[in-house]
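A.B. asks: Structure for the following, please:
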Amino acid sequence: MAKRCITLDEVSQLLEDCEEKYLEATVCVLPPNTSQLSDEDEGDEDVANAGNVTVADVPGELEVEMVGEDMEDDTLFENEGDDAETEENQPSTSSAPPAKRPRKKKCPAPSWTKQKKPAFPKTSALNGQAAGVAENNLRQTLAQHNPVQLFEEFFSPEIYDLICKETVRYSTDFRNDHEFHTSTEEVKVFHGILIITGYHKVPSEADYWSDAEDLVVPIAKNAMSRNRFQKLKSYIHFVDNSTADSNIGDRSFKVKPLFELLNENFCKFGCFTPNISIDEMIVKYYGRNSLYQFIKGKPIRFGYKYWAICSSEGYCYTFTFYCGKETTATDVPLGSRVVLNAVQHIADPSSYALYFDNFFTNMDLLSQLADRGFRATATIRENRINRTCPMKSSKEMKKSDRGASEYVYDRTSEVLLVRWHDNNIVTVATNHDSIEPLHDVKRRVKGQKEKSTVKMPNLIYNYNAYMGGVDHHDWLVSKYCVSIRGKK
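C.D. replies: This is a model prediction of the structure:
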């Protein structure tokens, strides 16, 4: 059994009451949930002296886990809220208890066949016409722009006006600083200094205004004083905090107006590349906030998680802030919701091909995308394929030679599955692509000193070529990552 307490007094009383019932108990301090309206720390990092206990003697909650003879698997949480059971251990979007998930609709039974060149009636050949038109319009519009004008196409005057208005409102209404005023030009200077810190790094923030010859950055020092910069940094806001009550279900309301304007600017030229990748990206953050994520195995493991749709060259069309588990009852998996929401702004599906990884993929999603005219190719997890699938299992495939492949076509969902033996066993599903032509690729084969040529199916070759758009975007952004840190 596990219980959550607020103070050490509650923990002590709980242990005394349950001393005879349970064999052992473990007490741990949980990190606090940062308030949506707070711009300051909730308390000291060090726990207060246990001999002088107060109501707020620890910044977060205390969890007591007790193990007894009759109750090892039962779990009960007090003060449940955002830390209750969530989707993939992510924070919940509301403190209200999640609604019951409706029963999943029964899907038609698959009809498997060994068909190497299936016809995909719902997704005809990729024409790329809309992408070509969008690219031509983009080139004509931006051909004569200098770098500053190109930047302002995305960080438009409306964004600077929003920041200026909400920053002044915050300083007046919430900081009681009625003498503070700023302008869009000053906000531009502030933003410019942040950009400079992305590629001109010094040991600390104050060193940008240092008098030392080896530290000083004249362009920053002459543009704005250090005190003014830090004051503007502490007041910067993008939304009216008084609207918190009306946005109680939206945990991203603090930055939502800014993100809406940025997304509008990013996709105003349309989708100008025929191949689009959908994936998650992380914005690095190490502070205290209930929305930050940890994703094992990623280049950036700690930070805020976004769903992004990018071109294969790394241009971000739109992005969405992930705020945790939704409380709205739905039988649609998270991955399917992300993909279907991400492609809503695409007007001509026949001009584009989508690529995403196995986090999002299931057979039903590929079938739904085909019904809407979208071509899609994605890796898929073995446990998301119907058990009646006649393909060899991954264990059996590992016994085959490197480069061996297995394929099967489901006539019900019109999805082709291909399993290929690479460094590991990979399974790829598509609603439009083909196995042939086979491509020659170099791979190391056991027992041979030099790399050997093996055959790679065409759909896997295309997936490798076009899937990395979001990762390429992250790589480009990392080269200019702002080095000045803040608590917000």
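A.B. asks: only C-alpha atoms for contact and neighbour calcs from this point on.
C.D. replies: Fine.
A.B. asks: and the residue lying closest to residue 178 once chain neighbours are set aside, how many residues sit next to it?
C.D. replies: In space, and not counting its chain neighbours, residue 178 is closest to residue 172: 5.0 Å by C-alpha to C-alpha, 6 or more residues apart in numbering. Using other C-alpha atoms under 10 Å, residue 172 has 16 neighbouring residues.
A.B. asks: any idea how far residue 172 is from residue 478?
C.D. replies: For residue 172, the distance to residue 478 equals 35 Å [C-alpha to C-alpha, to the nearest Å].
A.B. asks: Second input sequence below; structure requested for side-by-side comparison:
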Amino acid sequence: SDRHSSSETTAKPIKTGRFQNDDKAYVYEAPECRGAELRPSVNIAVTYMSHRAFSLKIRMKNCPLEYFRKFITPEMLELLKEQTNLYSVQKSANHNNVNTMVKELEIMIGLYLRMGLCHLAGNRAYWENDTRCPMVADNMSRNCFQNLLATLHFTDNTDIKQGQAEDKCWKIRPWLDMFRKQCLDITPEEHNSIDEQMMPFRGTRSPIRQYVKGKPHPWGLKIWSRCSSSGILCDFAIYEVGTGKKSLLGMGGDVTETTNYFPTIFFLQHHWCSTFFNERSTMWELCLAGCQLEDDKSLAKRGRGSVDARVEKEERMVIVKWYDNKSVTLISSYCAVEPQDNAQRWSKADKAFVEVRRPHIVKEYNTFMGGLDLLDACIVRCKYHIRSRRWYIYLFWHTIMLGLVNAWLIYRCDCKQLGVQNTLKPLASFFARGFVLEFQMMFTLLSKRVRVGVPDDVRTDQVAHWPVKCDKRGRCKLCKINATTTLCEKCDVRLYFTEE
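C.D. replies: Predicted structure coming up:
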């Protein structure tokens, strides 16, 4: 029969044990594909984020450092402190303990973020005379920094539980689980995207290193990530190579199922998955359950912009196949072909841009699929590469950068919602200054020509703000009128004393 016929066709689904309605026959039809007519028949109560990620009471008077501490929590740093001290005793022949503290680890993280703003050839260059960085060298000695890097640890090597060794990331799993829990506390936005993220790594010691052709960094560790359309990371899963389990849905299908993104295909709600949608065998044999769409040759004869669609009658799931340079198949529960628009696409034959008809579902996909790309772009801006023989240390620094970018993006969303003017400084400068200033006496960040205000959480912490006398008189930081020789030793600002 003609594909535009209104007659119903019954297709028997393939039984895989993956769907809840395993014995049900799905009925497809060729509809008018009006976007307003398509609604999911299964109503799922979902609360979406409206630029407020945490239910905790974070007010704009707080420094962005408080946002960062919602991802890298004191409990995580306490775990890092205990395991680092334990590992230093186990590693040393003389059983020497580095005896680090949480505050010292926070300073180390702050120095790492500062290194990302000022890249040098190696770690030791920040302490050398020719290339010395005052903010780094004045707040921690080189030997202390190197010792912490060499002894960072996350779990006890002598207490391996049953089945723990099967996890290829077991040495950093406690840290990853705690960080993932903080990401899951974020109330998701309405539109989310699931895509693969490559963490650059060319070492040979990692059992999960992969080569993915076509990526900007083809060698690295693959991380499946779920991001909002604004780039905020909501969930992630480290891809472990060679688990030995037989896959029925394919890699993309297994990721979406095991991470509970969509329990079945009929629970898709404003989530976009590039790999899941592009795996033709996965969708065609398992998910589409016998739905017959027009083949690529027929669509190619009709020209670029041709489209074919079907709708499952009971569940109201639309399946759209669109042909541009190649065919792409998409599934949705809330949008379809209409309303179509024109998209500017490059034509190799004409060597110019041409207008191609584009379904509404493709436009929605292109609009909300770039969350992970935005996240990666922010990470690249201020990430510093520290070499290590232990491959899982790279994952640790990667989570630090993920927490940094998440905190910054949420902070900017809050600024926009509350109407607070947002200073467009480098995103790592807030956190680097905050970690160092909170526990150190004095530092110099910028040259004399440019003075940067002290973060509010450091200025009001009531710790070590000692008044000292200086030789030169200067204007008071608050009143700007009276001159004084009294200086705050920690904030490095002049303050005038009154009778009150």
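A.B. asks: Do I have it right that residue 321 of the second structure meets residue 291?
C.D. replies: No: in this structure residue 321 of the second structure lies outside contact range of residue 291 using C-alpha atoms under 8 Å: 11.6 Å.
A.B. asks: Let me know whether residue 253 of the first structure touches residue 247 as I believe.
C.D. replies: Yes: between residue 253 of the first structure and residue 247 there is a contact under C-alpha under 8 Å: 6.5 Å.
A.B. asks: Assumed the residue nearest to residue 178 of the first structure was part of a helix.
C.D. replies: Yes: counting by DSSP: H, G, I helix; E, B strand; the rest coil, one finds residue 172 of the first structure located in a helix.
A.B. asks: how about residue 240 of the second structure, what's its partner in the first structure?
C.D. replies: Using TM-score structural alignment, the partner of residue 240 of the second structure in the first structure is residue 323.
A.B. asks: Quick check: its match touching residue 289?
C.D. replies: No: look at residue 323 of the first structure against residue 289 with C-alpha under 8 Å: they stay out of range, at 11.4 Å.
A.B. asks: and those two? which has more neighbours close in?
C.D. replies: residue 323 (21 against 18).
A.B. asks: For the aligned residue in the second structure for residue 222 of the first structure, the count of nearby residues, please.
C.D. replies: Using TM-score structural alignment to pair residues, one finds that residue 222 of the first structure aligns to residue 138 in the second structure. When neighbours are defined as other C-alpha under 10 Å, residue 138 of the second structure has 15 of them.
A.B. asks: quick one: residue 138 of the second structure from residue 436 of the second structure, how far?
C.D. replies: From residue 138 of the second structure to residue 436 of the second structure the distance is 10 Å (C-alpha to C-alpha).
A.B. asks: Likewise for residue 299 of the second structure?
C.D. replies: 61 Å.
A.B. asks: Could you pull out the strands in the stretch 51-200 of the first structure for me?
C.D. replies: Assigned by DSSP state E, counting those that start in this stretch, the strands in the stretch 51-200 of the first structure fall at 62-67, 112-113.
A.B. asks: Of all those strands, which one is nearest residue 458 of the first structure?
C.D. replies: Among the strands of the stretch 51-200 of the first structure, strand 112-113 comes nearest to residue 458 of the first structure, with 19.4 Å by C-alpha to C-alpha.
A.B. asks: what packs against that closest one?
C.D. replies: When contacts are defined as 3 or more C-alpha pairs under 8 Å, 6 or more residues apart in numbering; DSSP states H and E, strand 112-113 of the first structure sits against strand 405-410.
A.B. asks: Give me the mean distance between the strand it packs on and the second structure.
C.D. replies: Superposing on the second structure places strand 405-410 of the first structure at an average distance of 2.4 Å from its equivalents, by mean C-alpha distance after the TM-score superposition for the first structure.
A.B. asks: which strands and helices sit next to that strand?
C.D. replies: Right, strand 405-410 of the first structure is packed against strand 112-113, strand 415-421 by 3+ C-alpha pairs under 8 Å, 6+ apart.
A.B. asks: What angle do strand 405-410 and the last one make with each other?
C.D. replies: In this structure, strand 415-421 of the first structure runs at an angle of 170 degrees to strand 405-410, with axes from the mean of the first three to the mean of the last three C-alpha atoms, to 10 degrees as the basis.
A.B. asks: what lines up against residue 386 of the second structure once you look at the first structure?
C.D. replies: Checking TM-score structural alignment: residue 386 of the second structure goes with residue 484.
A.B. asks: Run a quick neighbour tally on the closest residue in space to that match that isn't next to it in sequence.
C.D. replies: Leaving aside its chain neighbours, residue 484 of the first structure sits nearest to residue 205 (6.0 Å; criterion: C-alpha to C-alpha, 6+ apart). Neighbour count of residue 205 of the first structure, defined by other C-alpha under 10 Å: 15.
A.B. asks: mind checking what residue 205 of the first structure lines up with in the second structure?
C.D. replies: By TM-score structural alignment, residue 205 of the first structure lines up with residue 123.
A.B. asks: Good, we can wrap up now.
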